[in-house]
Structures are given as structure tokens and as C-alpha cells.
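S.K.: Got a sequence here, can you model it:
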Amino acid sequence: MRGIQQLLQQHALFQDLPEADLTLIGGCGENCVYNAGEYIARENAPADFFYVIREGRVAVETYMPNHGALCLQTLHDGDIFGWSWLFPPYRWTFDARALEKVRAVRLDGKCLRQKCEEDPRLGFELMKRFARIVTERLQATRLQLLDVYSSERPRTAETRQ
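M.R.: Just a heads-up that it's a prediction; the model follows:
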């Protein structure tokens, strides 16, 4: 079985980090498994972890009254899930549910926040890397919304030509 540090080293988020940083980060991690249908995170619950999905699919969902769960995004092998551990009040903003058996590295956000407080250089480096993920996800959501709403707009004289 490969160690957490080795698993992280293979992921794009952690590539090019000094070995000492990988050792610190890996010290906050553990392997975990979730079965199909099991919730990994629940909206408004404490967000004390983030996940590197090694295998499987995870639905990021929100609950809509009178409609039930709405899937906002499906994450796959290699995706990072969760950045709420970075920002107070450290609470999940969505549900995350395993769609099939999921193997992941779970990293303890409290542990990492403490290490980042002690080493601001590491904290800044992780913040930059997570900001890239947040930006990519927001861009994907924007494109998804444009696609949904563009098909609902009435055609104008300019779009009929």
C-alpha cells in the first residue's frame, strides 16, 4: 500500500511541492472508503476535511424544497472535493454523496490550518492552489448556467438570422 505522501505527490494539486511540505500535508491525511449512497459531507455540518478522490464518483448536491436533491456537479477520479475547510465558519455549503464506491484521501482541515498558521509560506502556496480549483469550478458553473438559460430564451430577430 502506498503512503499518503506518495499518493499526494502524484496529484496535480500537490506536484512540485517540496518533499518537506508533502510530508507535513501527508501527516494530516488518511485513506477512506465510502459506499454508494453514503454521504461524505452534509450541508451546514462542520467542514473539517477535504478529499482527493482516487476512485469513484461523487455527486455535489443541494436540497431544493418541493424538489429534493439537485445534483450541481459530479466529481470523478483525481478531483479535489471541499474547500470549506479553508474559510470560516468552516461549514459545508453542499451535500456530497458517493454515487458508487469511492476511495479517497481525506485530509484533516484543522490539522492543515494549524500547519499553515505555523508556516505562512505553505499556507499561501495551498491557498493559491485551491483558488485555482475554486476559479475553475465557478467558471464551469457559469458555462453550465449559460447553457441552461440560453435554451430557454425566446429568439429575437437578431438570433433568427
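S.K.: can we go C-alpha only for contacts and neighbour counts from here?
M.R.: Will do.
S.K.: measure Ile133 to Phe124 for me?
M.R.: 15 Å (Cα to Cα, to the nearest Å).
S.K.: should've said Arg153
M.R.: From Arg153 to Phe124 the distance is 43 Å (Cα to Cα).
S.K.: same question, Pro89
M.R.: Separation of Pro89 from Phe124 (Cα to Cα): 19 Å.
S.K.: Equivalent analysis for Glu30, please.
M.R.: Following Cα to Cα, the distance that separates Glu30 from Phe124 is 23 Å.
S.K.: Settle it for me: which of those two has more neighbours?
M.R.: Glu30 (15 against 12; other Cα atoms under 10 Å).
S.K.: Spit out the contact partners of that one.
M.R.: Residues in contact with Glu30 (Cα atoms under 8 Å, 6 or more residues apart in numbering) are 4, 105-107.
S.K.: Quick check: strands, which of these are part of them?
M.R.: In this view, the contacts of Glu30 that belong to strands under DSSP state E are 105-107.
S.K.: JSON lines for these, including distance to Gly56 and neighbour count?
M.R.: Converted to JSON lines, those look like this (distance: Cα to Cα, whole Å; neighbours: other Cα atoms under 10 Å):
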{"residue": "Val105", "distance to Gly56": "12", "neighbour count": "22"}
{"residue": "Arg106", "distance to Gly56": "14", "neighbour count": "21"}
{"residue": "Leu107", "distance to Gly56": "17", "neighbour count": "23"}
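S.K.: Another for comparison:
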Amino acid sequence: MTKAIKLLTALPPPQRERLMALAREVSFPEDTRIFEAGGTADRFWVIRSGAVTLDQQVNELHRITVASLGAGDMLGWSWLFPPYQWDFGAQAFSPVRAYEFEAAAVLRLCDEDPRLGLTLVRNVAEILAHRLEMTRGQLLEQYALHRRGAL
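M.R.: Next comes the predicted model:
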């Protein structure tokens, strides 16, 4: 299993400083819905402290947790890809402090500095690949548990 990529520490210092110039500090109380699947994805966050769960609505009464994120993790990647809508929902599992980045401003910065843009997209791709690998492992584990119970 690969190690989780932390966006801010993965960027070289000059690029990190340029990105951080766009950051705004925000906080979310415990149990706050940060975004809902299908909503407009126009920002992302890097969690400073606390925990966030990503979830998927299964039916009108039930959500399942698909990932848990903590300090240093990036929350939200849908701002990079059309149709710019959240694929999952997110909720503060505990009080959360984070850096918030407006997608339009970050995309302008990436256009101005293509090296930063490429580095940022590569790091986001690594983060997504890691999360996909983690999800795959969880699904295989659930499948194995289900199969054992069915025997």
C-alpha cells in the first residue's frame, strides 16, 4: 500500500507559498455538512485539524462512509473536472480547522504558473490513486467478510 500524499508538503516551497497566498482559514463545528453530492464544486480544503468523513447517499435514509480524512489531507477534488459537482458528501466528524481555496483563483494561478499547475494536478492524481487503492482494499475486505458469512 502506498503512503498517503499530503498536498501542501508535496509541493516544493516556492509553489506551496504561491498556493498558500490564496488560502483562507475556516472552521466547521462537529456534524456540519460541508458539501453534498451533486452540489457545485467551486473550492477545496486542506484539513489542519479534526476529521471529515466522505459519504455516499445509499437511499433517502441511509449514507455510507467511503473515507475518513484528517490533518494534512485534501478535501475535495471535483473542482478540477467538469461538470464541477461533488461526487460525495462531506461532514465534519469532529471540530475541523482547514485552509480553504477558491477553485477559480487556484486555476488562474495554475494558468499563470504552468509548472505549479502540473505539480498540483500530479499531486491531486496521486491523492486520488491512493484513495482508490484504499477503497479497493475496503471493498475486498467487505466482500471477504460477506463471503465468509454466506458459507
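S.K.: Mind checking the TM-score on these two?
M.R.: The TM-score (TM-score structural alignment, normalised by the length of the second structure) is 0.87; 145 aligned residues with a Cα RMSD of 2.0 Å.
S.K.: Asp108 of the first structure pairs with which position in the second structure?
M.R.: Correspondence of Asp108 of the first structure to the second structure, assessed by TM-score structural alignment: Glu102.
S.K.: Excluding sequence neighbours, find me the nearest residue to its match.
M.R.: Nearest residue to Glu102 of the second structure in three dimensions, chain neighbours excluded: Arg43, at 4.5 Å (Cα to Cα, 6 or more residues apart in numbering).
S.K.: neighbours of the aligned partner of Glu125 of the first structure in the second structure, just the number please.
M.R.: Matched across to the second structure, Glu125 of the first structure falls on Thr119, judged by TM-score structural alignment. Residues contacting Thr119 of the second structure under the criterion other Cα under 10 Å number 17.
S.K.: likewise Val148 of the first structure?
M.R.: Using other Cα under 10 Å: Val148 of the first structure sits among 11 other residues.
S.K.: Could you do Val60 of the first structure as well?
M.R.: The number of residues packed near Val60 of the first structure is 23, by other Cα under 10 Å.
S.K.: State the distance from the equivalent of it over in the second structure to Gln15 of the second structure.
M.R.: Taking TM-score structural alignment, the alignment pairs Val60 of the first structure with Leu54 from the second structure. As for Leu54 of the second structure, its distance to Gln15 of the second structure is 28 Å (criterion: Cα to Cα).
S.K.: How about Gln138 of the second structure?
M.R.: Going from Gln138 of the second structure to Gln15 of the second structure by Cα to Cα gives 34 Å.
S.K.: Can you pick out the residue with more neighbours from those two?
M.R.: Between Gln138 of the second structure and Gln15, Gln15 has the larger neighbour count (other Cα under 10 Å), namely 17 against 14.
S.K.: now that one, nearest residue through space, not along the chain?
M.R.: Leaving aside its sequence neighbours, Gln15 of the second structure sits nearest to Leu116 (Cα to Cα, 6+ apart; 5.9 Å).
S.K.: gap between the residue positioned nearest the centre of the second structure and Ala67 of the second structure?
M.R.: What sits nearest the mean C-alpha location of the second structure, by Cα atoms, centre = their mean, is Leu75, with 2.6 Å. Distance, Leu75 of the second structure to Ala67 of the second structure, by Cα to Cα: 11 Å.
S.K.: joint contacts of those two?
M.R.: Contacts common to Leu75 of the second structure and Ala67, judged by Cα under 8 Å, 6+ apart, are absent.
S.K.: post-alignment, stretch 111-118 of the first structure versus the second structure, mean distance?
M.R.: Superposing on the second structure and averaging over aligned pairs (mean Cα distance after the TM-score superposition for the first structure), stretch 111-118 of the first structure comes out at 1.2 Å.
S.K.: Packing partners of the top helix by length along the first structure?
M.R.: In the first structure, taking DSSP state H as the definition, the longest helix is helix 120-150. Helices and strands touching helix 120-150 of the first structure, as assessed by 3 or more Cα pairs under 8 Å, 6 or more residues apart in numbering; DSSP states H and E, comprise helix 109-118.
S.K.: one more time with 10 Å, if that's ok
M.R.: Applying 3 or more Cα pairs under 10 Å, 6 or more residues apart in numbering; DSSP states H and E, we find helix 120-150 of the first structure packed against helix 19-26, strand 68-75, strand 80-81, helix 109-118.
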